[in-house]
Every structure is written in C-alpha cells, then in structure tokens.
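S.K.: pasting a predicted model and its sequence here:
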Amino acid sequence: MPESRKRKKSGHTVGSTPTPPAGPRPSPHWWAPTMVALMVLGLVSVVLTYLTQGNLPVPGLGNWNLAIGFGVMITGFFMTMRWR
C-alpha cells in the first residue's frame, strides 16, 4: 500500500507562547522630560554666561561656563536621537 505524505511541522508547539517580533522598544517615560530639561538648562546657562560676561552660573570658570552650557545642551540633543 502507498504511504501518504508527511505533514510539515510548524515551529509552534502546544503550550508555548509565540515570541513577539523584535523591534525598537519605546523610550522610558522619563526620557522626554529629561531631554527637554537638559536643552533648556544648557540654553539658560549659555544666556546667563553672556549676560554676566562669564561670571555666572559658576564664578571663577569664566568662558568655560559656555563650554559647560553647550555640553549640557548637546547632551539633550543627542538624547533626541534615541527617543522613540
């Protein structure tokens, strides 16, 4: 007697849960407020440095206050690239 064709087995077995498709995960809830706060804080720092001729926000640093302000701002902008 001829033998019947065998069925192809699927990867799903009884009792196992299918894995969700791998994709980008959403950002944590604190990501966007932190990102915006860093950009605003950096902007305030740079403006304050220009208005006080480098005496504030940290006295004694002079124009390094600009570098710190721009660094904080750039950190906020880099966070926008990872925001989902």
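M.R.: That came through fine. Numbers count the residues shown, from 1 in each chain.
S.K.: switch to C-alpha atoms for all contacts and neighbour counts from now on
M.R.: OK.
S.K.: list the buried residues in the helix ranked longest in the chain.
M.R.: Looking across the chain with DSSP state H, the single longest helix is helix 31-51. Buried residues in helix 31-51, counting neighbours by 16 or more other C-alpha atoms under 10 Å, are found at 32, 35-36, 38-43, 45-49.
S.K.: what packs against it?
M.R.: helix 64-81 (3 or more C-alpha pairs under 8 Å, 6 or more residues apart in numbering; DSSP states H and E).
S.K.: so how far is the helix it packs on from its chain's centroid?
M.R.: Computed by C-alpha atoms, centre = their mean, to the nearest Å, the chain-centroid distance of helix 64-81 equals 14 Å.
S.K.: need the contact partners of the longest helix of the chain.
M.R.: Identification of contacts with helix 31-51 by C-alpha atoms under 8 Å, 6 or more residues apart in numbering yields 55-57, 63, 65-66, 68-77, 79-80, 83.
S.K.: alongside the first one, take a look at this:
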Amino acid sequence: MPKSRIRKKADFTPPPATKTTAIKLTNRSWVAPVMLGLFLIGLAWIVLFYVTEGSLPIEAISNWNIVVGFGFIAAGFGVSTQWK
C-alpha cells in the first residue's frame, strides 16, 4: 500500500509589530471634590434628621431619611473608586 503524504503545517509567524500607543489617562481632578461633597451631604442629611427629631430634611419619609443619607455616603464611596 502506498504511503500517504504528510502535510506539514506552516510555522507560526507573528503578525508584523504595530506601533503601540500610550494610553492617555483622563484628568480626574473632579473625583476628590465630588467624593467629599457626597460624604458631607450624607453626613449633614443624617445629622439634620437627628437634630430636628425627624421634621427635616423630608418629614414625609420619616426614618428613610437615614437611608437617603447613607445613600449619599455610599455614592461617595462609589465615586472614590475612580480616584487614581
């Protein structure tokens, strides 16, 4: 029986090197003021709620004012992840 031909795979040749471009980091000078602002708004919201015994900032939502204050603080932590 005749021997079949062996197909040789072409050797791997990497594609020609392309020029790499440096990644430009965006200006993130806004992060720190926004983060601190959200922290302070959340803290002020909670303190105002306790000092006024629930009549401020929004009386209709009563104890949910604490959740709103902590929501501002959590948003501040979320913004802080963008800080470099």
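M.R.: Noted; the coordinates are in hand. Predicted, not measured: the structure shown is a model, and the values here were computed from it.
S.K.: that older thread, now a PyMOL select for only the buried ones of the contacts of helix 31-51 of the first structure.
M.R.: Buried subset of these, written as a PyMOL selection, criterion 16+ other C-alpha under 10 Å:
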select buried, resi 55+56+57+63+65+66+68+69+70+72+73+74+76+79
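S.K.: mean shift of stretch 35-46 of the second structure relative to the first structure?
M.R.: In the superposition against the first structure, stretch 35-46 of the second structure averages 0.4 Å from its aligned positions (mean C-alpha distance after the TM-score superposition for the first structure).
S.K.: so how many other residues sit close to Thr52 of the first structure?
M.R.: 11 (other C-alpha atoms under 10 Å).
S.K.: so how far is Leu43 of the first structure from it?
M.R.: Per C-alpha to C-alpha, to the nearest Å, Thr52 of the first structure is found 14 Å from Leu43 of the first structure.
S.K.: for Leu56 of the first structure, same thing?
M.R.: 13 Å.
S.K.: of the buried residues of helix 31-51 of the first structure, closest to Ser10 of the first structure?
M.R.: Comparing the buried residues of helix 31-51 of the first structure against Ser10 of the first structure with C-alpha to C-alpha places Ala32 closest, at 42.1 Å.
S.K.: aligned counterpart of the closest one in the second structure, please.
M.R.: Using TM-score structural alignment, the equivalent of Ala32 of the first structure in the second structure is Ala32.
S.K.: rewinding a little: redo the buried residues of helix 31-51 of the first structure as a markdown table? Include distance to Ala22 of the first structure.
M.R.: As requested, the buried residues of helix 31-51 of the first structure are exported to a markdown table (distance: C-alpha to C-alpha, whole Å):
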| residue | distance to Ala22 of the first structure |
| --- | --- |
| Ala32 | 23 |
| Met35 | 26 |
| Val36 | 28 |
| Leu38 | 31 |
| Met39 | 31 |
| Val40 | 34 |
| Leu41 | 36 |
| Gly42 | 36 |
| Leu43 | 37 |
| Ser45 | 41 |
| Val46 | 41 |
| Val47 | 44 |
| Leu48 | 45 |
| Thr49 | 46 |
